[in-house]
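Participant: can't give you the sequence, but here's the structure:
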C-alpha cells in the first residue's frame, strides 16, 4: 500500500505473507496484523480478482485467528491495542473495522463522520480530548443471541477474558459494566457481520481495557472507544445516525434513528438530546429533513423528483453584472414585483421577478461599490429604491422609470453597511442607514435631510432591520460587531428614550451563548418577528413586544457556519419559512419554525445575499442573481 492506495498485486502476495506470519510467536506479529488491517480497510483498494477470491478469503480467516491470538498474548500500548482490535474485526468481515483509518491518531485528527444519507462530513474535533469518567448515554442493545457466526470462530477466548468475574472492579469505573456485557456478547457471537456496529465498537473498547497498557491509558482509551457506540447528528440533513455508521464508507443496513436520542453534534462536541428527522417525502409534515439540489436550471428534491426551476436573472447590455452584494424586492402598485441588485461595479439593475428579465439598468452609476439596498414605500403610493455605498454615499432611484430621484450624496466613513425603511406614527416613511462606525441616521427621502439619530452608545453596526409592530409604528433592530442586539424606536426624538422599544431578553441570549451577526424581519400570519443569526449557524426568533425568544430556534451547523445571511417569508396558507446561509458558502437551510421542518439546498454558486419575493427565494451570488421556488411547482 502506497499513500493509501493498495497495489493490484496485493491479493496474490498477502496470502503467502499471512501464512508465514501465522507461524511466528503471537507477540512478534502485532505490527504486521495492524498493517494488514490498514490494507484491507483502505479507501482506495481494487476489487479482489475472481481467481484470487478463495485464497484471499482463506488468508483473512487465518489472519483473524492469528491476530486474535496476538491480541490476547501481548500486553500492547493502548493505541496499538485499539488498532489491533479493529484489525481483528476487519478480518472477521465486519464493517466496523473500517474505523481503523479514522483512529490512526484520534487526538490529533478528532472524529470525522460521513452521513450515510447525504454524504456530508460532520467533524467533532474534541471527541477524544476528554476522558468520560461515566457513560454519557446508555449502552447499546446487546446482539440477538441468534446472531451467532456460522462455521466456527476464534473469539471464545476473548469472551472469557471479558467475563465480569475475571475483571478488576476499577478497570473502567462505575457505570461501564453494561458496555462490557455487550462486548462479551459480541465476542460470544463471533463478531457476526449482522451485529450492529455500535455493539462491535463496545467490544473494541473492552479489549483495550483488558489488554492495553499502561492501565491508566488503556482505561481512558477504552472509555473513549465505547463512546463511539453513541450517535451523531448530521449538520446537513439533520438526521441522527450511529457513530459506527458514520465511520464506515458503506455501512450495511444503516438507517437514521426515529426517536429522540443522545447525539453528538458538530458545534462543540458535546452530547445533546437530538430529535432526529425521519426520511419522508418532500412536502410532508413533522420533522422531515428534505434535501434539494440544482441540476442545471432545475431544482430536484431528495427523491430525485422535480421540485421546480431556477430563474437566472439576465445580465445588462453592458456585459456581465458580476457578483451581487445587495438585494431588495420592490413591490410597485398594480405591477409585478421587481428585484433590485447591485455589486462592485456600482450599477443598480432591476429584474422582473417572474422570469428574470432585465427591466432597467439604473443610471447614473453609483460612484462606489454598493453594500446595501432597501425599498421605500411612501404614503402617497410612490415606491423608491435606496442604495448605499462603501464610501458612505446614498442614492435614491425611481424603479418605475429607472431614473435617479437625487444624485448620490454623502460621504460617511466606513460606508453604509445596512439600510431599511421605518414608518413612524405621523405617517412618514423614513430611510434608516447604519455604518460600521456606529452612525445610525434617519433620513427624509423627499428632502434628503437627516431628521434623527439612533444608537446613542455608538456601537459599530454590521446588520440592521425594520420590524413593524403595526401599520403606523416600526422598531429598528441592529446587531453590532460584538454580537449584541439593539432595539430602537425611531419615533422618539431623544435617542436615549426607549419609547416602544423593548430590548431582547438578556438571560435568554446568555443561556444560548448567542452573539448575533445578522438580523432580519420575518413576517408571520399574525405579526412580524425578529430573526437573529450568529456565526455558528444558530438562528433565533424574537417577539419585539416582549423581548422574549420564540421557540427553540434553529441549532448550530458547520455547513452554514460563518458570516450569516438570512431572510424570511410567509407562504400561501400561512406557513412561515426562514432561509439561512453563509456569505460565500454554497448551502442553505430552509426552516419552518412552526413544525421544525428543515430542508437543505446545495448551490452551484457562492452565496452573497438573500431576499424573498412571495414563494420565491432570491439568491445573490458571486456571478449574479437567481431565484428558486420555496414550494413545489
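Facilitator: Cool, the structure landed. Remember, predicted model here, so these are calculated numbers, not experimental data.
Participant: from here on, contacts and neighbour counts on C-alpha atoms
Facilitator: OK.
Participant: Just the buried residues of stretch 474-483, please?
Facilitator: By neighbour count on 16 or more other C-alpha atoms under 10 Å, the buried set for stretch 474-483 is 474, 475, 476, 477, 478, 479, 480, 481, 483.
Participant: from the residues you listed, which ones fall inside strands?
Facilitator: Secondary structure from DSSP state E places 474, 475, 476, 477, 478, 479, 480 of the buried residues of stretch 474-483 in strands.
Participant: farthest pair in the buried residues of stretch 474-483?
Facilitator: 474 and 481 (23.3 Å; C-alpha to C-alpha).
Participant: Can you tell me the SS state at residue 221?
Facilitator: Following DSSP: H, G, I helix; E, B strand; the rest coil, residue 221 is assigned to helix.
Participant: That one contacts residue 77, doesn't it?
Facilitator: No. Between residue 221 and residue 77 there is no contact under C-alpha atoms under 8 Å: 10.4 Å.
Participant: Compare the two (neighbour count), which wins?
Facilitator: More crowded of residue 221 and residue 77, by other C-alpha atoms under 10 Å: residue 221, with 24 against 16.
Participant: here comes the other one, which I'd like you to weigh against the first:
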C-alpha cells in the first residue's frame, strides 16, 4: 500500500531531485536540487516550507549524497561539472573552503572506513574513483586510473567485517570493485552491461554484500560485491533509469527505480520478484522508517515534491 501524505511546490517550475535522509533525532529530512544547479534546498516535510535555500548556483548537479560526521553533524555533497560542493545539511551553510575542483564528478556515495571514519566517494570523468574526508573536504587518495573510459557510477557496500567494498561502473558497461580503505582493486572488472553503467546502489539484503547496477538501456543487475558474481537474472525495464533507491520495508529489502517513462517500479532485492506499485515520476528517493514502512519522495515535471508512506507486499 502506498499513500500520499504530503505534496508541495518546489517553486522551480520543473522536476526537482529529492533526497531523503535522517536527522540525529531519527526524524526524516528532505532535500532537493535541480539539474542545472541553480538551487539547493532543505524542506520541512510536515509543512512543505523551506528550512533553507541556496540560490548561489553551481555548475550543474549530477548527483548528491548525505554524509554523517561525528558529533551529529550532517554534510550534503553535490557532484558538479567542476568537482564537489559541500553544505552543512542541517543549517544550509555553504562550505566553500571544502570545495574540490578537478574533474567532472558524475556520481557520489557515502561510506565508512574500517576505523569508523566517514568518506565520500566520487565517480570521475577521468576514469578515477575519488575519496574525500567529509569533515575537511581533503582528498583521501583515489583508485588508479586505467587511462581509458569514464567512471559514471559509484557505491559503497558495507561488509560484516567492517571493511566495505567500493563499487564503480564505467561508460563501457564494466563493473569495478575496490578496497574502500586502501583503494586497491579487487579482481578484474566485470563486463556487466551492454551500455554505460548509470547507477549503483547497495542493497539492504538478507544475503549481504549485494548491490544493484543500472545501465542506459534500462537493465538492472544484482551483484555480489565480495565475488563480483551476478546474483540472479537481470531485470529488464526497457526505459532508461534516472534514479535508483533502496530501503527495507516490512522486513523485505526493496529496490525502487524511476526513469524516462515516468513510472516508479519496485522489486524484492533478494528474489528479483516484482512488487505492485502505482506511482508516476522520473525520480525517487527512499527512506526506511522504524515502524517497518518507508517514505518515498518523488517529483512531478511541474516541480511538485510528493511524499508517500509505503508498506508493500510482494506478489
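Facilitator: Perfect, thanks for sending it. Predicted model only: the values in this text are computed from it and were never measured.
Participant: TM-score for these two?
Facilitator: Once the chains are laid over each other, their TM-score by TM-score structural alignment, normalised by the length of the second structure reads 0.75; 283 aligned residues with a C-alpha RMSD of 3.5 Å.
Participant: Out of the buried residues of stretch 474-483 of the first structure, which comes closest to residue 10 of the first structure?
Facilitator: Looking across these and measuring by C-alpha to C-alpha, the closest to residue 10 of the first structure is residue 483, at 56.5 Å.
Participant: any idea how far the aligned partner of residue 124 of the second structure in the first structure is from residue 478 of the first structure?
Facilitator: Residue 124 of the second structure maps onto residue 389 of the first structure when the alignment is built from TM-score structural alignment. Residue 389 of the first structure is 19 Å from residue 478 of the first structure, where distance means C-alpha to C-alpha, to the nearest Å.
Participant: got the end-to-end distance for stretch 427-446 of the first structure?
Facilitator: The first residue of stretch 427-446 of the first structure is 14 Å away from its last residue (C-alpha to C-alpha).
Participant: ok, now which ones touch the nearest residue to residue 412 of the first structure once chain neighbours are set aside?
Facilitator: Leaving aside its sequence neighbours, residue 412 of the first structure sits nearest to residue 392 (C-alpha to C-alpha, 6 or more residues apart in numbering; 4.1 Å). Counting by C-alpha atoms under 8 Å, 6 or more residues apart in numbering, residue 392 of the first structure touches 410, 411, 412, 413, 414, 415, 416, 435.
Participant: repeat that with 7 Å
Facilitator: Contact analysis of residue 392 of the first structure by C-alpha atoms under 7 Å, 6 or more residues apart in numbering lists 410, 411, 412, 413, 414, 415, 416.
Participant: Looking at the residues you listed, which is nearest residue 401 of the first structure?
Facilitator: For the contacts of residue 392 of the first structure, the nearest to residue 401 of the first structure is residue 410 (23.6 Å; C-alpha to C-alpha).
Participant: Let me see the ranges of the strands in the stretch 301-450 of the first structure.
Facilitator: 306-309, 311-312, 326-330, 338-342, 348-352, 358-362, 370-377, 383-389, 394-398, 403-409, 418-423, 429-434, 440-443, 450-454 (DSSP state E, counting those that start in this stretch).
Participant: dump the residue contacts of residue 311 of the first structure.
Facilitator: 355, 356, 626, 627, 628.
Participant: any idea what the first one aligns with in the second structure?
Facilitator: Okay, so that is residue 355 of the first structure. Aligned partner of residue 355 of the first structure by TM-score structural alignment: residue 91.
Participant: Quick check: the aligned residue for residue 206 of the first structure in the second structure?
Facilitator: For residue 206 of the first structure, there is no aligned position in the second structure, judged by TM-score structural alignment.
Participant: coming back round to it: for the contacts of residue 392 of the first structure, pick the one with the most neighbours.
Facilitator: Busiest of the contacts of residue 392 of the first structure [other C-alpha under 10 Å] is residue 416, holding 29 neighbours.
Participant: contact partners of the helix or strand hosting residue 568 of the first structure?
Facilitator: Residue 568 of the first structure belongs to strand 564-570 when elements are defined using DSSP states H and E. By C-alpha under 7 Å, 6+ apart, the surrounding residues in contact with strand 564-570 of the first structure are 517-518, 520, 522-524, 533-535, 576-583, 609-612, 614.
Participant: If we use 6 Å, what do you get?
Facilitator: Residues outside strand 564-570 of the first structure that contact it (C-alpha atoms under 6 Å, 6 or more residues apart in numbering): 522, 523, 524, 576, 577, 578, 579, 580, 581, 582, 583, 611.
Participant: Using JSON lines, lay out these together with secondary structure and neighbour count.
Facilitator: Converted to JSON lines, those look like this (DSSP: H, G, I helix; E, B strand; the rest coil; neighbours: other C-alpha atoms under 10 Å):
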{"residue": "522", "secondary structure": "strand", "neighbour count": "24"}
{"residue": "523", "secondary structure": "strand", "neighbour count": "22"}
{"residue": "524", "secondary structure": "coil", "neighbour count": "16"}
{"residue": "576", "secondary structure": "strand", "neighbour count": "19"}
{"residue": "577", "secondary structure": "strand", "neighbour count": "23"}
{"residue": "578", "secondary structure": "strand", "neighbour count": "22"}
{"residue": "579", "secondary structure": "strand", "neighbour count": "24"}
{"residue": "580", "secondary structure": "strand", "neighbour count": "24"}
{"residue": "581", "secondary structure": "strand", "neighbour count": "28"}
{"residue": "582", "secondary structure": "strand", "neighbour count": "26"}
{"residue": "583", "secondary structure": "coil", "neighbour count": "22"}
{"residue": "611", "secondary structure": "strand", "neighbour count": "22"}
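Participant: Determine which two of those residues are furthest apart.
Facilitator: Largest separation among the contacts of strand 564-570 of the first structure by C-alpha to C-alpha: 524 and 583, giving 25.1 Å.
Participant: Could you tell me where stretch 75-82 of the second structure falls in the first structure?
Facilitator: Counting by TM-score structural alignment, stretch 75-82 of the second structure corresponds to residues 338-345.
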